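[1] Dropping a prediction and its sequence here:
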Amino acid sequence: MSCKALLLSAIASGQGKTTVTAALARKLARDGQRVRVFKTGPDFIDPLLLAAASGSNVDVLDLWMCTEAQCHALLAEAARECDYLLIEGVMGLYDGMPSSADLARHFGVPVLAVLDCSAMVGTALAIARGLRDHGRLPWAGMLANRVASPGHADMIRACGTPELPVVGHLPRQAESLPERHLGLHLPSELPDLAARLDALADALQLDDAVLAALPVFTPPAMPLPPLAPLLAGKTIAIARDAAFAFLYAANLRTLTGMGATLAFFSPLADEAIPADADALWLPGGYPELHAATLAGNRRWQHSVQAFAASGKPLWAECGGMMALTESLTDTDGQSHAMAGVLPGSVRMGKKLAALGSQGWPTAAGELRGHTFHYSSFDTPLAPLAHCQRKDGRAGGEAVYRHGSVQASYFHAYFASNPAAAAALFLPPC
C-alpha cells in the first residue's frame, strides 16, 4: 500500500512546527484518515503529544541515531497502514548533520514549510522559495502560522503561486500547547489536551486540493532482521510515570524483541520494584518537578536501595540517575533527599548544561543516543567511560559504575546497537 507524505519544517525552532503538525494530524484523523506521525531527531515529549493528536504511536527518525536502515523500515511499515504520513522536522530545515532536509531528500518526502507570519506577508513566500531552492527539495508548499486575521490570511494566500502554493494557515492561538525548560508539557499533565487539540484542528484552514495533489509515497519494503534473543527469560522493571516519562518506543520494542518481559511501575505512586525483576531501568524525565514526592516515598526508596544492594543490573539515565543520588536541589534552591544509591548530589541550573547527539563506545560497539539536561552532578565517583559527541568535540557525558549500577546523563537509543543495550541489563561476564 501507499500513502501521501509530508515533512513539516521551518526556518528555525519556535515557528510552531509541533502545534501545526498536531493540528493537521488531529484534523486528518477526525476526517477518518489513517494517520501516522514521526518526529525528526531525538525527542521524547513531542512524540507523546503527536500520538495523542493522531491516535497512533509516534517514533523518532534520525539518520544518525536510528540508522538509515531503521528509518527506512519504519517509514515503509507506516506507509503500508496509513493514508497520510506526517514527519515533524527538528530545528530549522537545514540545521544539523544530518538535517531534516537530508531526510526529506533521502526518502523523497515533500516539505511543507511552517512559517510564523505574525509580522509579514509576501516575505514569507520569499523565505519559502529560499528554503526550497537552497537544497532543491521535493516541495509541497507553505503553511502560514500565527496569522492575525482573515484579511491577513487572504493577503498571504494571494502571494502564493502554482509552484509555491500556500497550503493553508493557522490563526494565532490565545492558548495552545504550554512549554517549560525541556520542551512542551507532558500529555498526562494536560487534562484538557483533547479539547486543545480539537480546537487547533478546528482552527486549521487547509487547501484540500493541494493536499489531494500530493504525490503517492511508496517506499520499498525493507524489513529489519530479527533480533537475537539476548534477553530471553529476563524480566526488566521500568519506572514509568510523570517523573520518568522519557521512553523511546523503539527502546521498548528492542527489549521485547530480544525476549525480555517488561514490568512497569511508578515511583511517584510509591510502588516498589516488581519482585520478579532481573534488571531495572530508570529512564529520564522530570524528577526535579516531583522531588518532594519522591523524597517522601519511602517504599520506592527502600525498594531501589535493596535492588541495588542485590547486585542485579540497574541502568539509570539522566532523570533516573538524578533520582538515585543523595540529594536534588531544585531551581528554587530547595534540597530534597533522593534514594542515596549513588554518592553525590544534583543541582538544577537555569541554563542548558548539555545538548546534542552522542555515542557510547562499548565492548559491543557504539551505542548511540543524545543528551539534554539543565542539572549538574557533583560526585566523587570516577567515570567508567565517556561518551563521544557526534561532531567530534570533547565533553561527552560521563558514564558511572557503582556496584551493579550504571548511570549517565546519556539517553541511549537501544535500537542503534541491541547487543550493547542488552548488556546494560545482564550481569557482567
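    Arrived safely, thanks for sending.

[2] Every contact and neighbour count from this point should use C-alpha atoms.
    Noted.

[3] Who are the contact partners of Leu48?
    Neighbouring residues of Leu48 by C-alpha atoms under 8 Å, 6 or more residues apart in numbering: 58, 186-187.

[4] rerun at 7 Å
    Shown in contact with Leu48 (C-alpha atoms under 7 Å, 6 or more residues apart in numbering): Pro187.

[5] Which helix or which strand is home to it?
    Assignment of secondary structure by DSSP states H and E places Leu48 within helix 45-54.

[6] swap in Met321?
    Assignment of secondary structure by DSSP H and E places Met321 within helix 319-324.

[7] From the contact counts, what lies against the helix or strand following that helix?
    Under the assignment DSSP H and E, the closest C-terminal helix or strand after helix 319-324 is strand 327-329. Using 3 or more C-alpha pairs under 7 Å, 6 or more residues apart in numbering; DSSP states H and E as the contact criterion, the secondary-structure elements in contact with strand 327-329 are strand 335-337, strand 345-348.

[8] all helices for this protein, in order.
    17-30, 45-54, 68-81, 100-107, 122-135, 150-158, 193-203, 208-212, 249-257, 291-296, 298-310, 319-324, 418-423 (DSSP state H).

[9] Compile the ones you listed into TSV and extend it with columns for distance to Ile236.
    Listed next are these as TSV, based on distance: least, C-alpha to C-alpha, whole Å:
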stretch	distance to Ile236
helix 17-30	32
helix 45-54	22
helix 68-81	24
helix 100-107	34
helix 122-135	45
helix 150-158	53
helix 193-203	31
helix 208-212	44
helix 249-257	9
helix 291-296	21
helix 298-310	12
helix 319-324	15
helix 418-423	11
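
[10] Contacts made by stretch 310-322 with the rest, please.
    Stretch 310-322 has contacts (C-alpha under 7 Å, 6+ apart) with 244, 278-287, 346, 403-411, 424-427.

[11] Now which of those residues would you call buried?
    244, 278-287, 346, 404-411, 424-426 (16 or more other C-alpha atoms under 10 Å).

[12] Among those residues, name the ones in strands.
    With strands taken from DSSP state E, the overlap with the buried ones among the contacts of stretch 310-322 comprises 279-282, 346, 405-408, 411.

[13] structure B:
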Amino acid sequence: MPACPALFISAPASGQGKTTVTAGLTRYHRRLGRRVRVFKTGPDFLDPTILERASGAPVESLDLWMVGEDACRNLLAEAATQADLILIEGVMGLFDGTPSSADLATTFGVPVVAVISAKAMAQTFGAIAFGLAKFRPQVPFHGVFANRVGSARHAQLLQEALPPDIAWTGHMASDAAIELPDRHLGLRQADEIDDLDARLDRVADALAATALAALPPTVDFTSTSSSDAHGSPPLPRLLDGMRIAIARDAAFSFIYPANLALLETLGATIAFFSPLADEAVPTDAHALYLPGGYPELHAATLTRNTRTAASIHAHAAAKKTIVAECGGMLYLLDSLTDIDGTQTPMLGLLPGQATMQARLAALGMQQLNGRHGTLRGHTFHYTQMTTPLDPVLTATRPHAAGPAAGGESVYRSGSIVATYMHGYWPSNPAFTAALFHGATL
C-alpha cells in the first residue's frame, strides 16, 4: 500500500519562509539517512531548485487544475513507494487561489503546518493561527510554526497566545544567515546562491530541536482513479525519432521536469546546450525549445555570444521548429529593454520589442484551446511586448469571466511558435507533439 509520512507546509501569505523551512526540514531528515521526496504546489520554477538541492531528487508540481487530481495522486503514490517522508510546499497563502493549497491538502488528507512570520507581532499570532485552523474545518490542520522570532520570551508569548487545540511545532529565530535571497520573480535559483548548502545546514540545525522535526502522520496515497484500476494505456510515440535541442542555463531555466519526461515518453531524445556559454544548437536537432528564465539579467552576454546566435538563425533558416516560452520568446525579439532603460539587441527572429517594468504584467493559470484539445499552464512576467504579428491562438483564464478571461497570445512566424504562457505539457501530449512538429494548433 503506497502510504508514507507526509506533511504539507503552508502559510498565511507569501514571504513567510515556507521554502526555507521546507528545504531545511528536508536537509535535516536526509542527514538522518531518510529518503525525502518534496513537491511544490502550483506553477513554480524557482523554489523547486532549492528543494531539489535539499532533497537530491527532482521536485514535481502538484496542482489540482493544471496537473489534475488523478495525476497528482499518481505522483504521490509513486513517491510513497520510494520515500521515507513526503513534504509538500504550498503556494502563497493556505486559502489563496483556485484551487488552493488547502484544496490540495484536503483532497489527499495531508496534515498542514502553517509557517507564520512572527516579526513585529505577539498575541496576534494566535488570532492568525486560529483563523487558519478554523476557516475551513475540513482542512487537516496539524499545527503552526513561528518564523523570524526575536527571543525566547517572544517565542513564549507566541505559544501562550495559541488556542489549546492548535499544536505548536516550534520556532526559528530571525537570522540573515539562513534567509534565502530573492529578486523580482521570486527566490534566486539554487545555483546562484554560493553558500546555499551552508544555509540549509543552519536551518536544519535550528529545526532539529523543534517538534516539527518529528516524523508526521502517515498518509495513504492509494490511487482511486479509474485509469489506475484498469491500467493506463501507454502514450503513443508522437515524437518518435525526433531530436529536440533545449536551452538550459541561468538565463533559460524555467523547465518543468514533467515536460522533459513527457518528451522522452513520446519518443524524443533531448540535447541541452547553453546560450550563456555560447554553445551552438546541435546541427542534428529537428526542433529547438527556448524556455523561460532571465534573459533580461544576461542580455549583454547573450548579444555577445555570436556562435549561439548564428546556430539559432541557421536552425530557423532551415525551417526547423522553434518553440519559445516567455524569456525564450524575448530572446527571439528585435530588442529587450531592462528596468534601467538600457536597450539590448536580441536575435531579431521575431519582430517586436519587450520592456521590463517594475510592476507585474501578468500572473495566473491559463489554458489554450486548439484543434488538439486544451493545453493547461500559467503565466508570470514583468515585461510588456509589442509586435506587429497577429496571434494564432489566445489563451483564456479558466477561473475568470468577461474581459478578465483573456490571456496570453500565441504567435507564429515561419517555423517559430512563441508565447508568454508556460505550458504544462502532460496536460495534453497531442497538443505538445503538434507544437514540436510545427503543426497547425
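    In hand now; what should we look at? All values reported here derive from a predicted model rather than from experimental measurement.

[14] on that earlier part again, what would the helices and strands packed on strand 327-329 of structure 1 look like in a markdown table with distance to Leu86 of structure 1?
    Written out in a markdown table, the entries for these read as follows (distance: least, C-alpha to C-alpha, whole Å):
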| stretch | distance to Leu86 of structure 1 |
| --- | --- |
| strand 335-337 | 42 |
| strand 345-348 | 35 |
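
[15] which of the ones you listed sits most buried?
    Per residue and on average, the most neighbours among these fall to strand 345-348, with a mean of 21 (mean count of other C-alpha atoms under 10 Å).

[16] just checking, what packs against it?
    Counting contacts by 3+ C-alpha pairs under 7 Å, 6+ apart, strand 345-348 of structure 1 packs against strand 327-329, strand 375-378.

[17] Just name the most buried of these.
    By mean neighbour count, with neighbours taken as mean count of other C-alpha under 10 Å, strand 327-329 ranks first of those at a mean of 23.

[18] Tell me the mean distance between that strand and structure 2 once they are aligned.
    After superposition onto structure 2, strand 327-329 of structure 1 sits on average 0.9 Å from its aligned residues (mean C-alpha distance after the TM-score superposition for structure 1).

[19] Outside of stretch 260-277 of structure 2 itself, which residues are in contact with it?
    Among residues not part of stretch 260-277 of structure 2, those counted as contacts by C-alpha under 7 Å, 6+ apart are 235-249, 279-281, 301-302, 308, 426.

[20] start to end distance for that stretch?
    Using C-alpha to C-alpha, to the nearest Å, one end of stretch 260-277 of structure 2 lies 22 Å from the other.

[21] Where in structure 1 does it fall?
    Residues 252-269 of structure 1 are where stretch 260-277 of structure 2 aligns, with TM-score structural alignment as the criterion.

[22] mind listing what's buried in that stretch?
    Of all the residues in stretch 252-269 of structure 1, those buried under the rule 16+ other C-alpha under 10 Å are 252, 254-268.

[23] before we move on, back to that, from the chain's centre, how far out is the helix holding Leu48 of structure 1? Work that out for me.
    Relative to its parent chain, helix 45-54 of structure 1 has a centroid offset of 10 Å by C-alpha atoms, centre = their mean, to the nearest Å.

[24] And for stretch 96-104 of structure 2?
    What separates the centre of stretch 96-104 of structure 2 from the centre of its chain is 15 Å, taken as C-alpha atoms, centre = their mean.

[25] Then stretch 240-259 of structure 2?
    The answer for stretch 240-259 of structure 2 is 15 Å, by C-alpha atoms, centre = their mean.

[26] returning to what we had before: and the angle from the helix holding Leu48 of structure 1 to helix 249-257?
    Regarding helix 45-54 of structure 1 and helix 249-257, their directions subtend 90 degrees when assessed with axes from the mean of the first three to the mean of the last three C-alpha atoms, to 10 degrees.

[27] Give me the mean deviation of helix 45-54 of structure 1 from structure 2.
    Mean deviation of helix 45-54 of structure 1 from its aligned counterpart in structure 2 after superposition (mean C-alpha distance after the TM-score superposition for structure 1): 0.8 Å.

[28] Can you check what angle separates that helix from helix 193-203?
    70 degrees.

[29] and helix 45-54 of structure 1, which residues are buried?
    With the criterion 16+ other C-alpha under 10 Å, helix 45-54 of structure 1 contains buried residues 45-54.

[30] now those residues as CSV including distance to Pro150 of structure 1?
    As requested, the buried residues of helix 45-54 of structure 1 are arranged in CSV below (distance: C-alpha to C-alpha, whole Å):
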residue, distance to Pro150 of structure 1
Ile45, 32
Asp46, 29
Pro47, 31
Leu48, 32
Leu49, 28
Leu50, 27
Ala51, 30
Ala52, 29
Ala53, 25
Ser54, 27
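
[31] Closest one of those to Phe307 of structure 1?
    Phe307 of structure 1 has its nearest neighbour among the buried residues of helix 45-54 of structure 1 in Ile45, at 28.9 Å by C-alpha to C-alpha.

[32] For the closest one, list the residues it contacts.
    Applying C-alpha under 7 Å, 6+ apart, we find Ile45 of structure 1 in contact with 184, 186.

[33] what's the distance between it and Ala140 of structure 1?
    Distance from Ile45 of structure 1 to Ala140 of structure 1, counting by C-alpha to C-alpha: 26 Å.

[34] before we move on, what about Asp46 of structure 1?
    Taking C-alpha to C-alpha as the criterion, Asp46 of structure 1 is separated from Ala140 of structure 1 by 23 Å.

[35] Alright, calling it a day.
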